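K.L.:
How does the following fold in three dimensions:
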Amino acid sequence: MSPVKYNFIFLYLIPLLLFFSCQKKEKTYIETVALNDVQLTKAKPGDWRYSRDEPFQTFEDFQKLDKIKPEPGKNTIYLQPIGEFNELQKKEIERTRDYLSTYFQLSTKVLPVLPNTIFPKMARRIFKDGQEQILAGYVLENILIKRKPKDGVVLMGITEKDLFPRPEWNYVFGQASYKDGVGVTSMYRFSNGNLSESNFNESLERLIKISSHEIGHMFGISHCLNANCVMNGTNSLSETDFHFARACSLCQQKLNSTLRYDQKKRLTALKHFFEKQHLNAELSRTEQDLNLLK
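P.N.:
Alright, predicted model coming up:
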């Protein structure tokens, strides 16, 4: 080939190379919503992170775990109410079902209520404040594991009684056996044992945070050290209230790698839930994520 032809080809290629080099690589969904992650504040005495040195779980760490995951014929989340629930408490459980179905993008069903008589005397105690408490481990091992439906990937118990994990502990919001895919949480502390119309939304927000947190653990996600996130560890109601119901970008990446849902469809459904329930702070955060995707 003559030098003239070589020059012609070279001059032709330069604009093409410049064109492709100037094209920005399109950001992934996770890279996009990461812009809305809020950095964790320094832990204070009494906070979960203050006295614990937990390892940071990377996405690669998460992928290596042997964890439960939905599969054909075993892909439903079940809620098991245990206790004597009034109409407002029943409404809170139904709203929680709606939320978990949206958050995890999995079919979520409420099982028939079990009575408090299912708890034997050895699994009960009267706390110093006067309320009856139930041993959380008994609920997991002697009730939930034995009753988990065959098509259930997760079974989450919800009690109206307060819970305690062992004699030396005052109380616990929830407890789970991650390898068995069962957990339990109590509604009691979320409304100080007295759910009303005035504190309904506050109690509901706490319940959806704790239940989605525990189920997130069942799917292999450790306590989050990446950003303010529903998967942050919590020691108190004030710490629970401070944490977002929103999963940070890293925890969303972990969750979606297992559940494989449509990210934008999920965000849109979450927006509708928060809008309907007037949970305005979470609605705003969801809208901010959606705005980044436009």
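K.L.:
only C-alpha atoms for contact and neighbour calcs from this point on.
P.N.:
OK.
K.L.:
Do a quick rundown of the strands in the stretch 1-150 of the chain.
P.N.:
76-82, 108-110, 124-126, 132-135 (DSSP state E, counting those that start in this stretch).
K.L.:
Okay, the one residue sitting closest to the centre of the chain and Lys128: tell me how far apart.
P.N.:
Centre of the chain computed as the mean C-alpha position; nearest residue by Cα atoms, centre = their mean is Ser212, 3.0 Å away. The spacing between Ser212 and Lys128, counted by Cα to Cα, to the nearest Å, is 30 Å.
K.L.:
Contact partners for the residue nearest to Ser107 when sequence neighbours are not counted?
P.N.:
The shortest distance from Ser107 to any residue that is not its chain neighbour, by Cα to Cα, 6 or more residues apart in numbering, is 5.1 Å, and that residue is Thr76. Neighbouring residues of Thr76 by Cα atoms under 8 Å, 6 or more residues apart in numbering: 70, 106-109, 151-154.
K.L.:
Let me know the closest of those residues to Asn142.
P.N.:
Val154 (16.1 Å; Cα to Cα).
K.L.:
and the helix or strand encompassing the closest one, which residues are buried?
P.N.:
Of the helices and strands defined by DSSP states H and E, Val154 is found in strand 152-159. Residues 152-159 are the ones in strand 152-159 that count as buried (16 or more other Cα atoms under 10 Å).
K.L.:
Give me the distance between whichever helix or strand comes after that strand and the centre of its chain.
P.N.:
The helix or strand immediately downstream of strand 152-159 is strand 162-164, counting by DSSP H and E. Distance of strand 162-164 from its chain centroid, counting by Cα atoms, centre = their mean, to the nearest Å, is 21 Å.
K.L.:
and strand 162-164, what does it pack onto?
P.N.:
For strand 162-164, the contact count by 3 or more Cα pairs under 8 Å, 6 or more residues apart in numbering; DSSP states H and E identifies strand 132-135, strand 182-186 as packing neighbours.
K.L.:
Return the most buried member of these.
P.N.:
Comparing those by mean neighbour count (mean count of other Cα atoms under 10 Å), strand 182-186 ranks first with a mean of 28.
K.L.:
By neighbour count, which bits of the helix or strand following it are buried? Give me those.
P.N.:
On the C-terminal side of strand 182-186, the closest following helix or strand by DSSP H and E is helix 200-218. Counting neighbours by 16+ other Cα under 10 Å, one finds that the buried residues in helix 200-218 are 200-201, 203-218.
K.L.:
neighbouring contacts of helix 200-218?
P.N.:
Counting by Cα under 8 Å, 6+ apart, the neighbours of helix 200-218 from elsewhere in the structure are 67-68, 92, 95-96, 99-100, 103, 154, 156, 173-179, 181-183, 185, 187, 190-191, 195, 223, 230-231, 240-241, 244-245, 255, 277, 279.
K.L.:
One more, please, to line up against the first structure:
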Amino acid sequence: MKYNIPFIIALIILISSCSSQHEEHLRPVSKVEQKRAAMIYDSLSNLHYALPAPQKGDWLEAHPEKAESFQDYVEKWPQTKTAKRTKLYLVKLSPFMATQQVIFDKTMTYLSLFYDTEVDTFTLNIDYENIPEKFFRKNDLQEIQVLTDFFLKKELLKALPDDAWGLIGCTAVDIFPDPKWNFVFGQASLSNRVGVWSMRRLGDIENYPETKNRAFMRNLKVASHETGHMISMKHCVYYDCLMNGSAHILENDAKPPYLCPVCLAKADWNRNFDLHDRFDQLFTFWNENQYDIYHQYYEIVKEVAIK
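P.N.:
So this is what the prediction gives:
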């Protein structure tokens, strides 16, 4: 029998490379971490409502999804921070109007608190008039609408900094994930550390300034939801939770801007939170932005959360 020596060598290198990539993100779960996850659940679960049965047109009615437990999550090699990957990046993908820039800046502040991370920002100058034809179409208002793959598989992946545990882009341009879909609020990769969201469907602030607070909340939810996907969290089907899927804007409005105890345990294991400090910071954020309901939520949570 003849052996193709160069092929065998190449195969060994490929296998070794794949193994090392897995090992880079695989962090065995200790008994202490398992106990911490259980304590998060035990201390906070009675503050959260079980996710109700989906109504016609809701995300889960159209996209039935399996539950992902804490154990499921940690066993699938989720994307995590490393010694080199320490920052979250927010990227401007289009020019913003003044009120959109305010929302973008507040979102950056919020994500830094929510994921307990250093956040940096930069701009990618996208020539929307000259995007390859396969990556765009016109929406129902005859506006340019960009396929999310253009950002997720080309522009953002190419721009991903070496020190990024995640990179999420924001655009004022409408986006869609597939020719069968009308639009999407945002999308992220579970494995490539990149995501994108669009302000286009989240409120016309310039013409209707009275909707500013609603648009602000919607953007925070979409951005923090997609960032959750960037650390490999799937949609939540356990409780009312930030990580619930949203098929329409009313479903987005209905979900809370916080994580349920199952998803919080995942994010805590991934990001290694100081939970009390995180809750204190979010308590202050919602108080300063005059959202009493979430200010009160964190006032309760920080009293019962584990140390």
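K.L.:
Quick check: the residue nearest to Ser107 of the first structure vs Val153 of the first structure, distance?
P.N.:
Distance of Thr76 of the first structure to Val153 of the first structure, given as Cα to Cα: 6 Å.
K.L.:
tell me which of the contacts of Thr76 of the first structure are still there in the second structure?
P.N.:
Conservation of those in the second structure, assessed by both residues aligned by TM-score structural alignment, their matches' Cα atoms under 8 Å: retained contacts are 106-109, 151-154.
K.L.:
before we move on, back to that, include distance to Leu88 of the first structure when you put the strands of the stretch 1-150 of the first structure into a markdown table, please.
P.N.:
Output for the strands of the stretch 1-150 of the first structure, formatted as a markdown table (distance: least, Cα to Cα, whole Å):
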| stretch | distance to Leu88 of the first structure |
| --- | --- |
| strand 76-82 | 14 |
| strand 108-110 | 16 |
| strand 124-126 | 25 |
| strand 132-135 | 20 |
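K.L.:
Would you mind telling me which of these is nearest Ala269 of the first structure?
P.N.:
strand 108-110 (14.7 Å).
K.L.:
contacts for that closest one?
P.N.:
Contacting residues not belonging to strand 108-110 of the first structure are listed as 76-81, 94, 97-98, 100-101 [Cα under 8 Å, 6+ apart].
K.L.:
same thing but 6 Å
P.N.:
The set of residues that contact strand 108-110 of the first structure without belonging to it, under Cα atoms under 6 Å, 6 or more residues apart in numbering, is 76-79, 101.
K.L.:
And stretch 38-56 of the first structure, by the same measure?
P.N.:
Residues external to stretch 38-56 of the first structure that are found in contact with it (Cα under 6 Å, 6+ apart): 227-228, 233-235.
K.L.:
Among the residues you listed, name the buried ones.
P.N.:
Using 16+ other Cα under 10 Å as the burial test, the contacts of stretch 38-56 of the first structure include 227-228, 233-234 as buried.
K.L.:
Which parts of the first structure are helices?
P.N.:
Using DSSP state H, the helices of the first structure run over 3-22, 29-33, 59-64, 87-104, 136-138, 145-147, 200-218, 237-242, 249-259, 263-277, 280-292.
K.L.:
can I assume Val154 of the first structure is in contact with Asp180?
P.N.:
No - using Cα atoms under 6 Å, Val154 of the first structure and Asp180 do not qualify as a contacting pair, with a distance of 8.2 Å.
K.L.:
Ignoring the adjacent residues along the chain, who's closest to the equivalent of Ser189 of the second structure over in the first structure?
P.N.:
With TM-score structural alignment as the matching criterion, the partner of Ser189 of the second structure in the first structure is Ser177. Distances taken as Cα to Cα, 6+ apart place Gly183 nearest to Ser177 of the first structure, at 6.1 Å, with adjacent residues excluded.
K.L.:
For that neighbour, give me its contacts.
P.N.:
When contacts are counted by Cα under 6 Å, 6+ apart, Gly183 of the first structure is found next to 156, 175-176.
K.L.:
circling back: export the contacts of Thr76 of the first structure to a markdown table and tack on distance to Pro165 of the first structure?
P.N.:
Below are these laid out as a markdown table (distance: Cα to Cα, whole Å):
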| residue | distance to Pro165 of the first structure |
| --- | --- |
| Pro70 | 28 |
| Leu106 | 29 |
| Ser107 | 29 |
| Thr108 | 26 |
| Lys109 | 26 |
| Asp151 | 28 |
| Gly152 | 25 |
| Val153 | 24 |
| Val154 | 20 |
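K.L.:
Now the two most distant members of those.
P.N.:
Every pair of those checked by Cα to Cα; the farthest is Pro70 and Lys109, at 15.0 Å.
K.L.:
How many residues are close by Ser17 of the second structure?
P.N.:
Ser17 of the second structure has 12 neighbours, counted by other Cα atoms under 10 Å.
K.L.:
Thr258 of the first structure versus whatever residue of the first structure lines up with Tyr115 of the second structure, what's the distance?
P.N.:
Under the alignment (TM-score structural alignment), Tyr115 of the second structure maps onto Phe104 of the first structure. Here the distance between Phe104 of the first structure and Thr258 of the first structure works out to 10 Å (Cα to Cα).
K.L.:
And for Gly157 of the first structure?
P.N.:
Distance, Gly157 of the first structure to Thr258 of the first structure, by Cα to Cα: 23 Å.
K.L.:
And for Ala265 of the second structure, nearest residue in space, chain neighbours not counted?
P.N.:
If you skip the residues right next to it in sequence, Ala265 of the second structure has Ala37 as its closest partner in space, 5.0 Å away by Cα to Cα, 6+ apart.
K.L.:
list the contacts for the aligned residue in the first structure for Ala172 of the second structure?
P.N.:
With TM-score structural alignment as the matching criterion, the partner of Ala172 of the second structure in the first structure is Glu160. For Glu160 of the first structure, the residues meeting the contact criterion (Cα under 6 Å, 6+ apart) are 83, 186-188.
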